[in-house]
Every structure is written in C-alpha cells, then in structure tokens.
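Asks: generate coordinates for the sequence data below:
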Amino acid sequence: MGKKKNASEGGPATPATVALDRAGLTYQAHPYTHDPASDLSYGLEAAAALGVPPEVVFKTLVAKVDGLRAAQGLAVAVLPVTATLDLKALAQALGCKKAAMAEPAAAERSSGYVTGGISPIGQRTALPTVIDSSAEQLERVYVSGGRRGFDISLAPTDLIVVADAQVAPIARPGCCR
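Replies: Model prediction:
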C-alpha cells in the first residue's frame, strides 16, 4: 500500500491522477464496476465494491457560499459518505455566514467532472476546499478519482496538500441512502 501508483498501474488517467503524479504523492488506484441501477449513494457503493469501511470513503460536494468571492462563490466540501454536510459549519470555516448546495450543473462545470465522479483533486477551477477534521484520524482516505467507478486512496495529509485544503469539522452524523 505504500508504493506509489499511477494511472498506468491500476486505473484510468484523470486530472486527479495527473495532479497526484505531478505532485509526486503516493496513492493507490481503485477501479471498480459502477452499477447505475444501484440504490446506494456513489460513496456507499464504492465502499461496498472496494470492501472498505464506509467511514474511510469521503464524498466531494460543491456548495454555493454567500459572501465567498472566489469562483462564483463556489467551494468544495470533503466529508465521510456516512455523514451529512453541515452547511453552516462549511460557511463558517470559510469566514462566511451561509451556504447551500450548488446545482449539479454548476458543480460539473466548475470541477470538470460528472456528478458521482467529482474528485477534490485536479478540478478545472481551483475552489476553496474544506476537508472534514475526521480525516485526520485516519491512516488513508478514499476519494473519487475523477470518474464513477474509480476511487483513489491516499494519506489525509497528502489530500490536504494536493487539494490546497483547510481542515474543519463540517460533517454531522447521518447520511442519505
């Protein structure tokens, strides 16, 4: 698990893997077969397909934050798939008062990825990014590699660096589906 992997060693080349390779960071590619008919969320489907606890799989959400001057007021939140985004905590972490989920089309346009495959790494437009503080307790986290059916795992410290992220408690217990 400590050996560096790149797209040619187990997964497709995506902007996320290119960014990780460019940064010289260690990660592992985890392709799996995405089932469009699954009633699980993308993150829970990934956890089940990869045989890992869902608490180590993190989802990437894009929110519109009132008062945020960057990139049309959009920001990225990265949190466990077993949790719900606390929009007020996200806004506060960014020094603002209010946040709401961004429209999927806006998230796709900004990130360059499709919904269900949005990675916090290698996004088309660099957005302010906040990773839930629970990541710091883990040895490795799994995030989307930039496509549905493709996750990457890496050390949380490396994710923080490559995503140019800050860390804050932005998750609350409970999850959808």
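
Asks: going by C-alpha atoms from here, please, whenever you check contacts or count neighbours.
Replies: Will do.

Asks: what are the boundaries of the helices in the chain?
Replies: Using DSSP state H, the helices of the chain run over 15-23, 42-50, 87-93, 104-111, 156-162.

Asks: what does the second one contact?
Replies: If you take CA atoms under 8 Å, 6 or more residues apart in numbering as the criterion, helix 42-50 is touched by 30, 32-34, 38, 53-54, 57-59, 81-82, 116, 148-149, 151.

Asks: show me which of the residues you listed are buried.
Replies: 30, 54, 57, 58, 59, 81, 82, 116, 148, 149, 151 (16 or more other CA atoms under 10 Å).

Asks: compare with the first, here's sequence two:
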Amino acid sequence: MARKQASQGTPATAALAAAGVPFVLHPYSHDPSAASYGMEAADALGLDPAKVFKTLVVDVDGRLAAGIVPVSGSLDLKAIAAVLGGKKAAMADPAMARRRTGYVLGGISPLGQRQPCPAVLDESAVGQATILVSGGRRGLDIELDPAELIRLIGAVTARIGTGPKAAPAP
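Replies: Below is the predicted model:
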C-alpha cells in the first residue's frame, strides 16, 4: 500500500504516516447535495458499501465515543451503550462532535482526532483484508487493514451495526 501524498494531508493521514502504517488514499469529488456522506463515498469509489465505514460520534451517558459501522447500515445505539458500559446512547451534538474531533460532519475520521474518543468498531470489519474510513475531510477515504485501525485507536470490536454486513475476505 502507498503512503500519504503531501497534497492530501490531514491529521488522519499524518497519524498513519507517523505510525508507519500502510494505507491507500481514495479521493473522490464530494457532492454537497449528497443525502448520505458514506454512501456517496461508496458510490463514487465504486466499492461495496459494506467495506466503507462511517464514524459516528455518540453521547453515552454524558461521555463521547465513536461508533464505526459500515455505511450500508446504521449504528445500534443500545448496542454501543452496552459495549461501553452505559445505559443509553444518543447521537452527539454536531457542534460538540466537531470540537472534540477537529473534523467536519461527513469527514470525521477515527484517526487523528483532536481529543480521541473511546471507539467501537463493528465486528463486520474483522476478517476483511482492508476497510475504508474517512480520511479527515469530505471527499477523501483511507483504505487500511482493520487490525491496524484497532491497534492505533485502541478500539474494541462488537456488533454495533444494523443492516447488511460485509462478507469476510476469503
């Protein structure tokens, strides 16, 4: 896999480069009228939506956390609350998510966050050779080994997504 290209640098790509983790950048032309940032990425890149993951910031009993799930499904708020030892979860206020992560909505990456949140990666990522996550801005995704993502952000894995799941890589 290639390393970051200087013209595409974001805190997410800088974190990967600093850690020496191989990754591939997947830029695409962002359409501001797109209904779903994640599905836009999958469609623009011609990829299976179950391989492209979105990072959603949630409030679990007053603590922010990141849920990383395939764009082909949704985040199960009860499941992520349970995984993190909480009673209930709700989507975080968008302004709070921006301040905490340093990223705009639609470009929130699990990597290189201003103040990292505890993270839970949907178990459908495990066993895949690579997955894609936001590169830290709209119109840029990063492809990497899910085991490296788990290691770098200290994520736990659990079934937190609803909807279609990716088939494990052969």
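
Asks: before we move on, back to that, let me have the helices of the first structure in TSV, extended by distance to residue 125 of the first structure.
Replies: Formatted as TSV, the helices of the first structure follow (distance: least, CA to CA, whole Å):
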stretch	distance to residue 125 of the first structure
helix 15-23	12
helix 42-50	23
helix 87-93	19
helix 104-111	6
helix 156-162	14
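
Asks: dump these to a markdown table, plus mean neighbour count.
Replies: Putting the helices of the first structure into a markdown table (neighbours: other CA atoms under 10 Å) gives the following:
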| stretch | mean neighbour count |
| --- | --- |
| helix 15-23 | 18 |
| helix 42-50 | 21 |
| helix 87-93 | 20 |
| helix 104-111 | 17 |
| helix 156-162 | 18 |
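
Asks: just to revisit the earlier point, pick out the most distant pair among the buried ones among the contacts of helix 42-50 of the first structure.
Replies: Greatest spatial distance among those (CA to CA): 30 and 82, at 19.5 Å.

Asks: got JSON lines for the buried ones among the contacts of helix 42-50 of the first structure, with distance to residue 136 of the first structure too?
Replies: Below are these laid out as JSON lines (distance: CA to CA, whole Å):
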{"residue": "30", "distance to residue 136 of the first structure": "21"}
{"residue": "54", "distance to residue 136 of the first structure": "16"}
{"residue": "57", "distance to residue 136 of the first structure": "13"}
{"residue": "58", "distance to residue 136 of the first structure": "12"}
{"residue": "59", "distance to residue 136 of the first structure": "15"}
{"residue": "81", "distance to residue 136 of the first structure": "16"}
{"residue": "82", "distance to residue 136 of the first structure": "16"}
{"residue": "116", "distance to residue 136 of the first structure": "24"}
{"residue": "148", "distance to residue 136 of the first structure": "25"}
{"residue": "149", "distance to residue 136 of the first structure": "25"}
{"residue": "151", "distance to residue 136 of the first structure": "19"}
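
Asks: quick one: contacts for the most centrally placed residue in the second structure?
Replies: Closest to where the C-alpha atoms of the second structure average out (CA atoms, centre = their mean) is residue 55, at 3.5 Å. Contact analysis of residue 55 of the second structure by CA under 8 Å, 6+ apart lists 66, 67, 68, 69, 108, 109, 110, 133, 134.

Asks: which one of those sits closest to residue 118 of the second structure?
Replies: Using CA to CA, those come closest to residue 118 of the second structure at residue 66, 6.2 Å.

Asks: spit out the contact partners of the aligned residue in the first structure for residue 137 of the second structure.
Replies: Aligned by TM-score structural alignment, residue 137 of the second structure pairs with residue 147 of the first structure. Residues near residue 147 of the first structure by CA under 8 Å, 6+ apart: 14, 113, 114, 116, 117, 118, 119.

Asks: residue 150 of the second structure now?
Replies: Residue 150 of the second structure makes contacts with 121, 156, as judged by CA under 8 Å, 6+ apart.
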